[in-house]
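Visitor: Sequence first, then the predicted structure, then my questions.
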Amino acid sequence: MSDRPTKGRMRYLTFGVRLLFTAGLLGIALQTVDLELIRSGLEADLGFALMLSFSLLLFALALSAIRWVLVCNLTGIKLSTLMSGAIVLIGHFFNQLLPTSFGGDAMRGWCLWRQGTTLKKAFASVLLDRLFGLAALLMLVVGGLPLLAIRLGTNLPFYAAGGILAAAALGLFLLLNLHGAPATLRRRRFWPLFERLSVHARNILSAPTEIAIIMILSLVAHASALYTTALISNALGAPLTLTDALLIVPSVLVLTALPISIGGWGVREAGLAGGFALIGLDPGVAVTTSILFGAVNILGGVIGGLVFLAMGSPKPVTSEDAS
């Protein structure tokens, strides 16, 4: 008897649990939202802050598109900057609808496949691009932890930074040595994709200039999220500095990547509220800031949705993909 119906039910159940979790976190967070604060903010600087935030989002997506082009070049894929930008917008659209950013990554791989690249190469490039983005985000987290330690007068953030660095080093070692995995793992259906990813990663390490450019693009793209958070918070009356944002936002962005909510909603609000409280700012302003931050991202997702509708139908599966 096929286990497909069982797997289908598990997918729906998992999605339902994530939806309930998202709704629960949002429900708790929304109790702290000050609608009067938003109204007064709109009458002051909030409108300008939101417009600038939307511009920064598009800027960050453009940087992500350029980064992906560089990653594709290093993996033997020809991708124009214009097409990369269109696909990144589509990925951003699905990021707003699906649990974590991996749903958007899957759509990026699918769209790249439609342009004539094999599935293996397409998804290898997407995974490597995601790893570069995650590495840059973890660099910001580690960079902010010593400042947080000084701010709170405790050594715990130093230990956390050491743990993150150790885990990252171990992850990189494993990625570069997947070809030496035990036979039981190498017989897995999708293992060839991971082995290809390992080969690409080893090849990319021989291009230090390109790696440096990719990391700079990633850091600047993430920095725009920090600035956006500070921008909206200040417009709402909370004196959040860029240093404060460095202490909070990168860790929250890592949490939103976990597969526990829809589009990061709920987790982002709770994370920012906790971070604001940690540095002595109003958690209610944090939740309001997060909701407005999410609204800006949804607006960017609308553009991606329109691009997706204009992309047309997929091409037939190639013989290599079928195998």
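Guide: Cool, got the structure. Residues are numbered from 1 along each chain as shown.
Visitor: Only C-alpha atoms from now on, for both contacts and neighbour counts.
Guide: OK.
Visitor: residues contacting T228?
Guide: S53, L56, F293 (CA atoms under 8 Å, 6 or more residues apart in numbering).
Visitor: quick one: what helix or strand has it in it?
Guide: helix 208-235 (DSSP states H and E).
Visitor: so how far is the helix or strand following that helix off the chain centroid?
Guide: Note on helix 208-235: by DSSP H and E, the next helix or strand toward the C-terminus is helix 242-256. Averaging C-alpha positions (CA atoms, centre = their mean, to the nearest Å) puts helix 242-256 13 Å from its chain's average.
Visitor: before we move on, what about stretch 288-307?
Guide: Distance, centroid of stretch 288-307 to centroid of chain: 14 Å (CA atoms, centre = their mean).
Visitor: Can you tell me, leaving aside adjacent residues, what's nearest to the most centrally placed residue in the chain?
Guide: Residue closest to the mean C-alpha point of the chain, counted by CA atoms, centre = their mean, is S101 at 5.1 Å. The shortest distance from S101 to any non-neighbouring residue, by CA to CA, 6 or more residues apart in numbering, is to N95 (5.1 Å).
Visitor: Sort out which residues of the helix or strand harbouring F158 are buried, please.
Guide: Using DSSP H and E, F158 sits within helix 156-176. Buried positions in helix 156-176, judged by neighbour count with 16 or more other CA atoms under 10 Å: P157, F158, A161, I164, L175, L176.
Visitor: What is the neighbour count of the closest residue to the last one other than its chain neighbours?
Guide: Setting aside the residues directly before and after it, L176 is nearest to S198 in space (CA to CA, 6+ apart), at 5.2 Å. S198 has 21 neighbours, counted by other CA atoms under 10 Å.
Visitor: I figured S198 was touching A181, is that so?
Guide: No: applying CA atoms under 8 Å, one finds S198 not in contact with A181, separated by 11.2 Å.
Visitor: want to compare, so here's the second one:
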Amino acid sequence: MAISPLLRIGFTGLLLGLLMARFGEAVLARLLAAQPTWLALALAITVAQTLLSAWRWRYTARRLDLPLGGADAVGEYYLGNLVNQLLPGGVLGDANRAWRHGRTASGLSPAFQAVVIERVSGQLAMLGAVMIALIHWPAEPPDWRHYAGAGTGLLLVLATGGWLGRVHRPDDQPAWLARWRHAVGQALLQRRVLGVQLATSALVVASYVAVYACCLLAIGIEAPASVWLPLIPLILLAMLIPLTVGGWGLREGAAAAIWPLAGLSAEQGISGAVVYGLVCLIGSTPGLLTLLRR
């Protein structure tokens, strides 16, 4: 059952309200004392992040024989990020990006395939980052059972996808499934293509972590990086749950829960999460230029 946008907005406000009622004064103090140099660096990294993400999208589209210019890819990616930041759900920007591309390319279906495959590539890299983070957990070693199943599941997904990419039985499957299987095989699962996709997505995920690290350094986090770096992918993972607006509330709530597990203060984690959210929002504002241009 689809969740109403109003419920998502209300849930976002409820989570933020509860957190700010408890930690608001301390968080505000850290925000006002944030160091602009680190914030500027974080914003600069978001530019490289968007350029790299747009290249990944363009590469995926080319694998599906879809025309997509470099400037258009960058502009539309900025617009998609902005929509994701401002509207509930976190996927409307990607849908809009696919729709706008489909109007100028060879159809909506291939354009949506390109966006979905490009995003799946990113999620695979994010799962890898989370696995690495859990292995390097700064507190007590995590129970391997907590993520061994996830790792096994990921391997099964890749293995099944590779098998589907090699099996040719068009008479045994619906036409839409055959089209998607072909698209995934062409734009993701071929050996050379998969290497390019995962390498690019790993760099994109690394840029997310780098932006978050700059935000933490901006608020003057005292702990060594070896303690808080492994926590960042888990916060980023929480943002993927499409229940709020732009990840707000979930991101801060996850930080409040996870930071103390590593011996750090909750208000420090919340402060870093808020700064990261603001940097992401500001970093997506060039998407307004795409709206004005079109």
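Guide: Now that the structure is in, tell me what you want to look at. This one's a predicted model, so the numbers in the text were calculated from it and none came from an experiment.
Visitor: ok so, going back, what's the match for the residue nearest to the centre of the first structure in the second structure?
Guide: Under the alignment by TM-score structural alignment, S101 of the first structure pairs with G90 in the second structure.
Visitor: looking at it, its match is touching P242, isn't it?
Guide: Yes: the pair formed by G90 of the second structure and P242 meets the contact definition of CA under 8 Å, at 5.8 Å.
Visitor: aligned partner of L292 of the first structure in the second structure?
Guide: Aligned counterpart of L292 of the first structure in the second structure: V275 (TM-score structural alignment).
Visitor: rewinding a little: please point out which of the contacts of T228 of the first structure the second structure shares.
Guide: Of those, the contacts whose aligned counterparts also meet in the second structure (both residues aligned by TM-score structural alignment, their matches' CA atoms under 8 Å) are S53, L56, F293.
Visitor: would you turn those residues into CSV with neighbour count and distance to L247 of the first structure?
Guide: As requested, these are exported to CSV (neighbours: other CA atoms under 10 Å; distance: CA to CA, whole Å):
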residue, neighbour count, distance to L247 of the first structure
S53, 23, 20
L56, 19, 20
F293, 22, 18
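Visitor: Keep only those of these that are in strands.
Guide: Among these, none falls in strands (DSSP state E).
Visitor: Out of those residues, which sit inside helices?
Guide: Among those, DSSP state H puts S53, L56, F293 in helices.
Visitor: How about the first one, nearest residue that isn't a chain neighbour?
Guide: Take S53 of the first structure and drop its neighbours on the chain: the residue closest to it by CA to CA, 6+ apart is T228, 5.4 Å away.
Visitor: quick one on the thing from earlier: what about the match of S101 of the first structure, is that helix, strand or coil?
Guide: Classification of G90 of the second structure using DSSP: H, G, I helix; E, B strand; the rest coil returns coil.
Visitor: what range in the second structure matches stretch 264-278 of the first structure?
Guide: The aligned range for stretch 264-278 of the first structure is 247-261, by TM-score structural alignment.
Visitor: what about the matching stretch, how long is it end to end?
Guide: Distance across stretch 247-261 of the second structure, first residue to last, is 21 Å (CA to CA, to the nearest Å).
Visitor: For that stretch, buried residues please.
Guide: In terms of neighbour count (16+ other CA under 10 Å), stretch 247-261 of the second structure has its buried residues at 247-256, 258-259, 261.
Visitor: quick revisit: could the kept ones among the contacts of T228 of the first structure be laid out in JSON lines, adding distance to W68 of the first structure?
Guide: JSON lines is the format used below for these (distance: CA to CA, whole Å):
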{"residue": "S53", "distance to W68 of the first structure": "22"}
{"residue": "L56", "distance to W68 of the first structure": "18"}
{"residue": "F293", "distance to W68 of the first structure": "24"}
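Visitor: correct me, but I235 of the second structure touches A254?
Guide: Yes: contact status for I235 of the second structure versus A254: in contact at 5.9 Å, counting by CA under 8 Å.
Visitor: residues shared between the contacts of those two?
Guide: With CA under 8 Å, 6+ apart, I235 of the second structure and A254 have no common neighbours.
Visitor: ok, and what's touching the match of stretch 264-278 of the first structure?
Guide: 11-16, 19, 85, 90, 139, 228, 231, 235-236, 238-241, 244, 265-270, 273-274, 277.
Visitor: I'd like to know which of those are buried.
Guide: 11-13, 15-16, 19, 85, 90, 228, 231, 235-236, 238-240, 244, 266-270, 273-274, 277.
Visitor: Which member of the kept ones among the contacts of T228 of the first structure is positioned nearest K7 of the first structure?
Guide: Closest to K7 of the first structure out of those is F293 (34.7 Å), distances taken as CA to CA.
Visitor: if I pick the residue nearest to that closest one when sequence neighbours are not counted, what's in contact with it?
Guide: Nearest non-adjacent residue to F293 of the first structure, counting by CA to CA, 6+ apart: T229, 7.1 Å away. When contacts are counted by CA under 8 Å, 6+ apart, T229 of the first structure is found next to A245, V249, T289, S290, F293.
Visitor: Next, the contact list for the third one, please.
Guide: Right, the one you point to is T289 of the first structure. Contacts of T289 of the first structure by CA under 8 Å, 6+ apart are T229, I232, S233, L236.
Visitor: Please list which of those residues are preserved in the second structure.
Guide: Retained in the second structure from the contacts of T289 of the first structure, counting by both residues aligned by TM-score structural alignment, their matches' CA under 8 Å: T229, I232, S233, L236.
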